[in-house]
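Asks: give the three-dimensional model of this entry:
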Amino acid sequence: MNNKTQIDFNGLTKTTESTSAISKLSYGLETAYHLGLTKDEIKYQIKQAKNNNNFPPNLEYKETFNDTKTGLSTSVFVDKNTGKAIIGVAGTNINKDNILDSMQDIYADKNIGLNVVNQYDPYFKETQKFIKRIQEEYDVETITGHSKGGRDATILGISNNIKNIVTYNSAPLSIPEINLLKRSLKYLVTPFNNLPKKPDFAISMLKLLQLLSLKNTFKNYNGTITNFRTNYDPLTTTSFISHGIYFGKFITIHNGTKHSIDNFFDSKSQLKINKTLDSLTIKALISNKINTHQLVSEIKEVSIKLLNNYHGANTATSEKLLNDVVAYVLLKTLEDNIQQEFKSIKKVLEKKEQEFKENWSSGLEDAQHIDNLLNENEVLDALELGGATEQNSVVDILKIIKKKKDKLNKIESSYQTYTNKIQNSIKTITNNDHELASALGFTP
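Replies: So this is what the prediction gives:
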């Protein structure tokens, strides 16, 4: 075991929200890499942290990529609950044991204020290759980062169309847009004999083009960007005043803290993060509807072409079959989509079930630590006097969750029943008319 460094898990627990946990650990993984820890040694430390309830057990570490030329570091985890990959991007990592990497991060910070970088900047070149490889190996659903890591995660996320981008006290994409545009316009209207030197003018126009390219990439992005910030964070506050450019929605957590990623791990902040991301997940699932009119049109078009090649069918029979085929394919497609969506919703509900159970157990343990003179029954009596009982804190809520899950199961079952009926109708027709079945590609 390499003892050169111990990865920092301070503030993390087994129930810490995944993106915030990964954003923090990305710093430690970058340092571990530079100090020579192997992948097995890193995995061992993560395993020990899980055993000590200092890291979410559902997150499985895969690998870290550090671009030694730029200092950009990314780490990959897979959420075993969903099977989806989450990429964490390290922010500015000041480390006395690795001066070169610290200087690279500081230089990247300087570029945020003085320059515009987009996905084609040399700074991202090697990491872009890494992410494309990871997307071939895993189903990457989320990319996350803190501070400069948030800025980098946003650019990498939109350019690779990663579904969810989650940042914490993120640096802006550029500062400031307004000044850049003013400077470029000033050059354009300056008399020819007073034009600035060509290199200066060219650099200014290049920045403008890079900014427009970045905005165009965002327009074509199909995912969701969520930026969390603490209300006393100096970076986001200063960026807002300076007209710094951000993409996505901001969620301010009013916990009276400043910039560090560690300021997102108190219980109230975690509750806010979980509620926000869970609600976004459900909204995305609900809005993820297929274009039914287009699908019906495409199915009919294909089926009619096949029917036109068939000359001996009874018109009423072929029309009935055509309608059944359209209905079956449409419903089957909807059923498959609904099953995937319901599976995700059920995981959210199951997560909530576990959280309520653990919160009640933790509350009992905390209450017993307050005064060892109280036995368990006395603790329960005291909680009940305060309006907190196992019935209203756990049992009633679990009943509500069960009703929701039962309703989902009922909807799934009704879809299955209806598609089976249509499938049987198709079989009846094709069994009686083998030539028609052959024309449409069905086997009796």
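Asks: CA only for contacts and neighbour counts going forward, please
Replies: OK.
Asks: longest helix of the protein?
Replies: Within the chain, and with DSSP state H defining each element, the longest helix by residue count is helix 315-370.
Asks: elements contacting the helix or strand following it?
Replies: Going down the chain from helix 315-370, the next helix or strand is helix 376-385, by DSSP states H and E. Here helix 376-385 touches helix 315-370, going by 3 or more Cα pairs under 8 Å, 6 or more residues apart in numbering; DSSP states H and E.
Asks: mind giving me the packing neighbours of the helix it packs on?
Replies: helix 267-287, helix 292-308, helix 376-385, helix 396-432.
Asks: in a markdown table, list those along with distance to residue 65 and mean neighbour count.
Replies: Formatted as a markdown table, the helices and strands packed on helix 315-370 follow (distance: least, Cα to Cα, whole Å; neighbours: other Cα atoms under 10 Å):
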| stretch | distance to residue 65 | mean neighbour count |
| --- | --- | --- |
| helix 267-287 | 27 | 15 |
| helix 292-308 | 42 | 14 |
| helix 376-385 | 49 | 14 |
| helix 396-432 | 40 | 15 |
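Asks: please generate a structure for the following sequence too, so the two can be compared:
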Amino acid sequence: MKNEYQIKLKETSNGTEETSAVSLISYEIENAKDHGLTNDKIKEQVRDLSRHGNFPQNLKYVESYSDPGTGTTSTAFLNKDTGKVIVGMTGTNVHMEQVKKVGQTPYVPITIPFVKSQDYKDTLGTAQDVGADVNIGIKSVTHEDVHFKKSQAFIKKIKKNHEIDTITGHSLGGRDAIILGTSNDIQNIVVYNTAPITVKTIRKYIPFYGHSSSLRDESVDKLIKKYDGNILRIVSEKDELTNIVDKTDYVFAGNQMVIKNGKGHSMSDFLGKREQREIKARLNEMKGYKDANSKSFVAAKKQMDNKLEKVDEVRANMLQMGGGALSSSQQKLLESVTALSIAESMNKLIEEETQQLEKMYRKMEEKFEKNWEDAQESGMQIGEHLSTSEVLEALDAGGANESNLVIDPKYTISYKIQQLTETKVFYSLFILKVQSSIDDIVEKDQMLANQIGDLI
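Replies: Just a heads-up that it's a prediction; the model follows:
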């Protein structure tokens, strides 16, 4: 009897950060699927890994799908702490041992899709992934491409029963996560040593792709600009892929976090204690604003609900005392108190959100400046034989200039905060107006003042 494939994880534990754990195990789940393991069998093995302390206990395997046509594998995990799903995209999964075996075989039918030999299957999977890597240099891959058709269907299937909070992936899987995450409005995209969305440098030598590549670039650009979630690219200091890509004309998305650990491209290089500590700190920082805003909303809603419940009690008492009808003064007073309760809660929420945005703005200002400094530094390295003005002109031609990277983002955030401040002023004035109306009513009718009690 053939032995069942066993999912192997040496670097992870119960305490491993969720996105890095999912990015790593995605490779093993793809291997398990390639070896014929069912979703139930995979679920059982993942559960055993958690029990033995080799995988986060708060992550429950939901299901996964491997597209036989592209070799792309998507895996869904339920985070039991949040009730939301994390999707992991598998990167370039190279099976060198199997490739060597097949290479030594006299007849190698790796292009035949129904070949049953596991070595042939693994070799075909490797070829598909390498082909996808090469394609990055030829053209931009858009969310509407056939390459993503079945992955898109898988994500839509998961979204029918779960809220997908995060999508993650390593290397080629990181590129796929950015495309799928932005096109499906997944709020958090966290990727590791990701491949770029495209590398334009190579295209200069392939004129045939010129026009179609330009249209694809525009499609991807619109998708990224429309996306309003969080994209974090986590990069290890000596990542070979990033260091090569940095010397080309490439397209990335989101904010970059460099971990100065002297390590390379492997996903395993993010699982040391130091790396995990830095990753958790950064993700908690991203999560901080969202959590603070959610708490403010819950507190404001609770305050409003309590006040409106008291208004309903007063209304019921007035109706009982008035034989089932309200006087015009009573009706106007209750409407004014209801409006005041809602406006006060909204004003409090906007005030706290503005404070959170201002804190975030101060941090982002530093990042804008750093991005511009990094762009200039990369330009100087690539164009080492050019003058400073020539480098700046070249960067500007590619859209990398101080206006785009520093001035415009600062203005955008500043404008958003100004809008919130103006809204807060509007609510403050509205509250004063309603309060004045209430004071006028109760001043003229002491009985109403007594009925309304501590609501005012």
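Asks: TM-score for these two?
Replies: After superposition, the two chains reach a TM-score of 0.63 (TM-score structural alignment, normalised by the length of the first structure), with 306 aligned residues with a Cα RMSD of 3.2 Å.
Asks: possible to save the helices and strands packed on helix 315-370 of the first structure as TSV with distance to residue 15 of the first structure?
Replies: Listed next are these as TSV, based on distance: least, Cα to Cα, whole Å:
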stretch	distance to residue 15 of the first structure
helix 267-287	9
helix 292-308	40
helix 376-385	23
helix 396-432	19
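Asks: out of those helices, nearest to residue 354 of the first structure?
Replies: Smallest distance to residue 354 of the first structure across these (Cα to Cα): 9.6 Å, for helix 396-432.
Asks: hmm, who's touching stretch 303-317 of the second structure?
Replies: With Cα atoms under 8 Å, 6 or more residues apart in numbering as the test, stretch 303-317 of the second structure has contacts from 334, 337, 338, 341, 342, 345, 451, 452, 455.
Asks: can you tell me the centre-most residue of the second structure?
Replies: The residue lying closest to the centre of the second structure (Cα atoms, centre = their mean) is residue 188, at 1.5 Å.
Asks: which position in the first structure pairs with that one?
Replies: Counting by TM-score structural alignment, residue 188 of the second structure corresponds to residue 164 in the first structure.
Asks: ok, for that match, nearest residue in space, not its chain neighbours?
Replies: residue 142 (4.5 Å; Cα to Cα, 6 or more residues apart in numbering).
Asks: quick one: the one you found is in a strand?
Replies: Yes: judged by DSSP: H, G, I helix; E, B strand; the rest coil, residue 142 of the first structure forms part of a strand.
Asks: is it in contact with residue 162, as I believe?
Replies: Yes: using Cα atoms under 8 Å, residue 142 of the first structure is in contact with residue 162, at 6.1 Å.
Asks: residue 123 of the second structure sits in which helix or strand?
Replies: Going by DSSP H and E, residue 123 of the second structure is in helix 118-136.
Asks: and that helix, what's buried?
Replies: Buried residues in helix 118-136 of the second structure, counted by 16 or more other Cα atoms under 10 Å: 119-130, 132-133, 136.
Asks: can you find the partner of residue 145 of the first structure in the second structure?
Replies: Under TM-score structural alignment, residue 145 of the first structure pairs with residue 169 in the second structure.
Asks: for its match, the count of nearby residues, please.
Replies: 31 (other Cα atoms under 10 Å).
Asks: surely it is within a strand?
Replies: Yes: membership of residue 169 of the second structure in a strand is supported by three-state DSSP.
Asks: so what's it up against?
Replies: Going by Cα under 8 Å, 6+ apart, the list of residues near residue 169 of the second structure reads 19, 22-23, 88-91, 175-177, 190-192, 194.
Asks: now intersect those residues with the strands, please.
Replies: 88, 89, 190, 191, 192 (DSSP state E).
Asks: my guess is residue 178 of the second structure meets residue 189, correct?
Replies: Yes: between residue 178 of the second structure and residue 189 there is a contact at 6.4 Å, judged by Cα under 8 Å.
Asks: so between those two, which is more surrounded?
Replies: Each of residue 178 of the second structure and residue 189 has its neighbours counted (other Cα under 10 Å); residue 178 has more, 31 against 27.
Asks: residues in contact with the equivalent of the more buried one over in the first structure?
Replies: Correspondence of residue 178 of the second structure to the first structure, assessed by TM-score structural alignment: residue 154. Counting by Cα under 8 Å, 6+ apart, residue 154 of the first structure makes contact with 143, 165, 167, 225, 247.
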